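Visitor: The sequence and its predicted three-dimensional model are supplied below.
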Amino acid sequence: MTLPSAVAELLQATPTTLLVGGAWRDAEGGATFDVHDPATGEVIAAVADASAADGAAAMDAAAAAQDAWAATPTRERAEVLRRAFDLVTERAEELATLMTLEMGKPLAESRGEVTYGGEFLRWFSEEAAHVNGRYQTAPEGTLRILTTTRPVGPCLFITPWNFPLAMATRKIAPALAAGCTVVLKPAALTPLTALALGQILLDAGVPDGVVNIVPTSSARTVTGPLLQDRRLRKLSFTGSTEVGRALLKEAAGNVLRTSMELGGSAPFVVFADADLDAALAGARQAKLRNMGEACTAANRFLVHEDVAEEFSRRLAEDFAGLTVGPGLEEGTDLGPLVSEDQRDGVHRLVTAARDGGARVLTGGEPVDGPGYFYRPTVLTGVAPDSPVMVNEIFGPVAPVTTFRDEDEAVRLANDSDVGLAAYVYTADLSRVLRLSERLEVGMVGVNTGLISNAAAPFGGVKHSGLGREGGVEGIEEYLETVYVALPV
């Protein structure tokens, strides 16, 4: 397929090499790997493939820049982040187009991610100068207690493919605001957006070595040695629970500070008193954003038995009317899944549910032709222990099961090893308060299908991870507390 000239020019202008010490450079030996358009399966770029030596060079640069960046006044760090926000806003269409090309989401959603991702730069530019300590007298009256903070030090960030801009800014912005330097290893499926962000950060005035970016086709080759480097002080990872567990084991050897944003299996709970129009709109938003490839995506639909039939029927009608196609085409509601493996994994879950007795109201199959498209799907009569209920789907599939009362809804919702997000639709405020206390998740959306916001703490409980990103809590992940004891 021949790309439009403007798109081809954008790809030509986008960095495809490593960012190390403020300079763009080839990988060791000139190694590269291909980046594909999931709408066609065709190669759109060849990107530098970092080696262990390249990772070490990035760590050298981050360590060399750490003291000077930590000593930079917070106002100056804030102004750099604010300039980065302005440049992201200015280059929004280019960034959105890159995301759609390498990840697949419709252009309208990519534009939304640019706005969301940019907000982390603006939010933490405002938080940089608001880090406080405290002063008090010890209860015994024998000491004055002074606490202050300092940056944790060089950080390693490993980001996923599903939100290639926002997952990078959500980590980089608080780290830079706190005075930490960074080595970023973006996902091999979607490195172009991260590299474009690297150029923006340079243009915004980020000093050499403060942000280093090392895409690679072999994550373990690069990150393994870095996790053992005594100069590294912080690891932040967004991805699967399985990989997160392995990284935690490695990080333990170096006693690293860690932030882990891992898997989700969000229950979407609809009570009999819910506004069904609002619940259906929220279901579409919570399920189909990013083609369902989001850790906060509604994964299990738990609907009160009195309204389940109507809810399922109307949801299927809505899904059946959506347009599936390349993200760059106008009128596209759903783009492709990110890879053939991802599409095939989704179909295996749907097939297992069907074989287990579930009924397919709409969809249930891949789209014929090039690219990795899957039809938006609604399943009913799904057993609570069906693989499509137990596993994170990461695709446009809505499995529906029913409950009789609040206690059963809570039991079903909490019947998971992970606990990132939940969605609740009800008109009962008392129920909302009860459920916010009983649901084993880190975030609850009440009568809304969209919960992510740069000003809010993002994170989960159980096997969904450790720590929080965003909000006033986000910068704390990159600060050490120092206690100074003074005699009275």
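Guide: Received the coordinates, thanks.

Visitor: going forward, measure contacts and count neighbours with C-alpha atoms only.
Guide: Fine.

Visitor: most centrally placed residue in the protein?
Guide: residue 167 (4.7 Å; C-alpha atoms, centre = their mean).

Visitor: who touches the residue nearest to it when sequence neighbours are not counted in this structure?
Guide: The shortest distance from residue 167 to any non-neighbouring residue, by C-alpha to C-alpha, 6 or more residues apart in numbering, is to residue 159 (6.1 Å). By C-alpha atoms under 8 Å, 6 or more residues apart in numbering, the contact list for residue 159 reads 167-168, 184-187, 237-239.

Visitor: Buried residues in stretch 359-369, which are they?
Guide: Neighbour-count burial for stretch 359-369 flags 359-366 (criterion: 16 or more other C-alpha atoms under 10 Å).

Visitor: And the helices in the stretch 251-400 of the chain, which stretches?
Guide: 276-288, 308-320, 340-355, 387-390 (DSSP state H, counting those that start in this stretch).

Visitor: Relative to residue 471, which of these is closest?
Guide: helix 276-288 (21.1 Å; C-alpha to C-alpha).

Visitor: Who are the packing partners of the closest one?
Guide: strand 298-304, helix 308-320 (3 or more C-alpha pairs under 8 Å, 6 or more residues apart in numbering; DSSP states H and E).

Visitor: Going by neighbour count, list what's buried in it.
Guide: 276, 279-280, 282-288.

Visitor: any idea of the angle it forms with strand 298-304?
Guide: Angle, helix 276-288 to strand 298-304, by axes from the mean of the first three to the mean of the last three C-alpha atoms, to 10 degrees: 160 degrees.

Visitor: hmm, back to that, need the helices of the stretch 251-400 of the chain in CSV with distance to residue 331, can you?
Guide: Below are the helices of the stretch 251-400 of the chain laid out as CSV (distance: least, C-alpha to C-alpha, whole Å):
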stretch, distance to residue 331
helix 276-288, 15
helix 308-320, 15
helix 340-355, 22
helix 387-390, 29
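
Visitor: Which of the ones you listed sits closest to residue 177?
Guide: Nearest of the helices of the stretch 251-400 of the chain (C-alpha to C-alpha): helix 276-288, 30.8 Å.

Visitor: List the ones among the contacts of residue 159 that fall in strands.
Guide: Secondary structure assignment by DSSP state E places 184-185, 237-238 of the contacts of residue 159 in strands.

Visitor: quick check, nearest of those to residue 297?
Guide: Once C-alpha to C-alpha is applied, the member of these that ends up nearest residue 297 is residue 238, at 14.9 Å.

Visitor: residues contacting the closest one?
Guide: Taking C-alpha under 8 Å, 6+ apart as the test, what residue 238 contacts is 158-160, 167, 244, 260-262.

Visitor: and with 10 Å instead?
Guide: Shown in contact with residue 238 (C-alpha atoms under 10 Å, 6 or more residues apart in numbering): 157-161, 167-168, 171, 244, 259-263, 295, 465.

Visitor: Second structure for comparison follows:
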Amino acid sequence: MSNSIEVKNPATGELIKEVGVQTAEEIHHAIEKGHMEFKRWSKVNAHERSKLLKAWSHKIQENKEEIAKVMTMENGKPLSESLGEVNYATSYIDWYAEEAIRIYGRTVPAATESKRIVVTRQPIGLVAAITPWNFPAAMMTRKAAPALAAGCTFIVKAAEDTPLTTMTLIELAHDAGIPKDAIQYVNGKGSEVGPLFTNSPLIRKITFTGSTPVGKSLIKGSADTVKHVTMELGGHAPLIIAEDADLVLAVSQTIISKYRNAGQTCVCVNRILVHESLVDAFAEKFTKAVAKLKVGNGLDETTDIGPIINEKGFDKIVAQINDALEKGAEVLIGNKYQVDRDKGYFFIHPTVLKNVDASMDIMQEETFGPVAPITTFKTIEEAIEIANNTPYGLAAYFFTENYKTGMYLHDHLDFGIIGWNDGAPSAAHAPFGGMKESGLGREGGIEGIEPYLETKYLSVGNLVN
């Protein structure tokens, strides 16, 4: 492993900080400490764990301005979005602080008078997490909070591009009184740390947010030790605008979904499917709204669209745009760049493409950038077929004022998260996760603590004298 990671500001290319990288031996030692701490932390009563989680949330809120600034500097997203993410991150801690005291068992009627059956829940063990760069606060707390609430210990490998936010939050957890070995971080390359996590018999669960190919590799690596896994993987979200949609609402919500974090989110709209009778009107209104978005450094409070995280991400987005144009797509706005490869910053102005079809890469692959491709459909059945024609099934959106159309779309779209007239459906109290190759398990809601618990039952016999 290399000795350090250079954390740079993607808006300027400037070095923010060099972060030390743990050796394999140090990571093994951290795993051992987490495993040993589990024996103690799992016995801490649920009310005390709840109290400590609430204290952690309070510490984060006390320092949210500083955390948001760090996040914007290493991630690039506008400062207002970073502040929003800090609140989103603490909402998971707050939710699971309450769920900690609601881990219930039950009794089951036995088949004979002489027996009684009791079902109990217990924490699964040491949990290892690998988190993404695009939401360095919320994606960590969405995993750590239910793990700690359940009585598990937790170790996370932060994203290489954005480790500082995660590190800060975990240090605040320690300040709040959560034992240092109960929640830890390590830094390093995913390709090197991942196998250390999957191969360790001391780790009983892997939770990952990131690309589908990496998720598949972690699932395979976890098989030898039969680890539990939760995988929140790639997406390719469709947004359907039905014939009776409210276009003003559809435009405003599509902007929110598509261009948040410069389009670099797993639930961003990737494909806009508009009824053929509305496509010209929608495209005109949407393009006018996009024209108002300002590109720049996220620390500038007027910025709406920050930089692309790195050169690799930039090149992928540009390749998708060029492929679409070569195959007949039309640029309505955007396709402009501010780039300095030597300094290391990459900006793409928000782009809208019309006359897009299924032959284009952008309709088949997740973009992870501020590009909105528009295509058309004739019937709702055709829209559903286009939307479902992907191996992914994370998020989908639709706009209609007809409840029958809405329920029909809900019933037939193969996606784990669906927004009806809503471009921002994510919430700590709702189960987040995908279908098909978009993942395994759910995070958030009452479902989100289940993957951190084992179920056992006790059959008591000879109760009748």
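Guide: Thanks, I have the structure now. The model shown is predicted, which means the values in this text are computed figures rather than measured ones.

Visitor: Give me the TM-score for these two chains.
Guide: Overlay of the two chains. TM-score (TM-score structural alignment, normalised by the length of the second structure): 0.97; 459 aligned residues with a C-alpha RMSD of 1.3 Å.

Visitor: coming back round to it: and which of the buried residues of stretch 359-369 of the first structure is nearest residue 202 of the first structure?
Guide: For those, the nearest to residue 202 of the first structure is residue 366 (41.6 Å; C-alpha to C-alpha).

Visitor: What number of residues are in the vicinity of the closest residue to the closest one other than its chain neighbours?
Guide: Nearest residue to residue 366 of the first structure, sequence neighbours excluded (C-alpha to C-alpha, 6+ apart): residue 374, at 4.2 Å. As a burial measure, residue 374 of the first structure scores 26 neighbours (other C-alpha atoms under 10 Å).

Visitor: what residue of the second structure takes the place of residue 374 of the first structure?
Guide: Alignment note (TM-score structural alignment): residue 374 of the first structure maps to residue 348 of the second structure.

Visitor: Confirm for me that its match is in contact with residue 338.
Guide: Yes. Look at residue 348 of the second structure against residue 338 with C-alpha atoms under 10 Å: they come within range, at 6.6 Å.

Visitor: Quick check: which of the helices and strands packed on helix 276-288 of the first structure is buried the most?
Guide: strand 298-304 (a mean of 27; mean count of other C-alpha atoms under 10 Å).

Visitor: Burial check on residue 416 of the second structure, number of neighbours?
Guide: 19.

Visitor: out of everything not next to it in sequence, what's closest to it?
Guide: residue 434 (4.4 Å).

Visitor: Going by neighbour count, list what's buried in stretch 213-222 of the second structure.
Guide: So, applying 16+ other C-alpha under 10 Å, buried residues of stretch 213-222 of the second structure: 214-215, 218-219, 221-222.

Visitor: Let me have those in CSV, adding distance to residue 398 of the second structure and secondary structure as columns.
Guide: Formatted as CSV, those follow (distance: C-alpha to C-alpha, whole Å; DSSP: H, G, I helix; E, B strand; the rest coil):
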residue, distance to residue 398 of the second structure, secondary structure
214, 29, helix
215, 28, helix
218, 33, helix
219, 32, helix
221, 37, helix
222, 37, helix
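
Visitor: Please convert those residues to TSV, extending it with distance to residue 13 of the second structure.
Guide: Putting those into TSV (distance: C-alpha to C-alpha, whole Å) gives the following:
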residue	distance to residue 13 of the second structure
214	27
215	29
218	31
219	35
221	35
222	36
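
Visitor: out of those, which one sits closest to residue 379 of the second structure?
Guide: When these are compared against residue 379 of the second structure (criterion: C-alpha to C-alpha), the nearest one is residue 215, at 35.2 Å.

Visitor: coming back round to it: what's the closest of the helices of the stretch 251-400 of the first structure to residue 24 of the first structure?
Guide: helix 340-355 (31.4 Å).

Visitor: picking up where we left off before, what residues do residue 348 and residue 338 of the second structure have in common as contacts?
Guide: By the contact definition C-alpha under 10 Å, 6+ apart, residue 348 of the second structure and residue 338 are jointly contacted by 295-296, 307.

Visitor: Compare the residues you listed and tell me which has the most neighbours.
Guide: Ranking these using other C-alpha under 10 Å puts residue 307 first, with 30 neighbours.

Visitor: Excluding sequence neighbours, find me the nearest residue to the counterpart of that one in the first structure.
Guide: Using TM-score structural alignment, the equivalent of residue 307 of the second structure in the first structure is residue 336. Computed as C-alpha to C-alpha, 6+ apart, the closest residue to residue 336 of the first structure that is not its neighbour in sequence is residue 373, at 4.2 Å.

Visitor: surely the one you found meets residue 334?
Guide: Yes. Residue 373 of the first structure lies in contact with residue 334 (C-alpha under 10 Å); the separation is 8.5 Å.

Visitor: okay, those two: which has more neighbours?
Guide: residue 373 (30 against 26).

Visitor: and the gap between the more buried one and residue 322 of the first structure?
Guide: To residue 322 of the first structure, residue 373 of the first structure is 13 Å away according to C-alpha to C-alpha, to the nearest Å.

Visitor: which residues are in contact with both of those two?
Guide: Common neighbours of residue 373 of the first structure and residue 322 (C-alpha under 10 Å, 6+ apart) are residue 334.

Visitor: can you tell me the helix or strand for residue 150 of the first structure?
Guide: strand 143-151 (DSSP states H and E).

Visitor: what's the mean deviation for that strand versus the second structure?
Guide: Superposed on the second structure, strand 143-151 of the first structure shows a mean distance of 1.3 Å to its aligned residues (mean C-alpha distance after the TM-score superposition for the first structure).

Visitor: Could you list the buried residues of that strand?
Guide: Of the residues in strand 143-151 of the first structure, 144-145, 149-151 count as buried by neighbour count, 16+ other C-alpha under 10 Å.

Visitor: didn't residue 2 of the second structure look like it was pressed against residue 18?
Guide: No. Using C-alpha under 10 Å as the test, residue 2 of the second structure is too far from residue 18 to be in contact (11.8 Å).

Visitor: out of those two, which sits in the busier spot?
Guide: residue 18 (13 against 10).

Visitor: And that one, what's its match in the first structure?
Guide: Checking TM-score structural alignment: residue 18 of the second structure goes with residue 46.

Visitor: Which residue in the second structure aligns with the residue nearest to the centre of the first structure?
Guide: Residue 167 of the first structure maps onto residue 139 in the second structure, by TM-score structural alignment.
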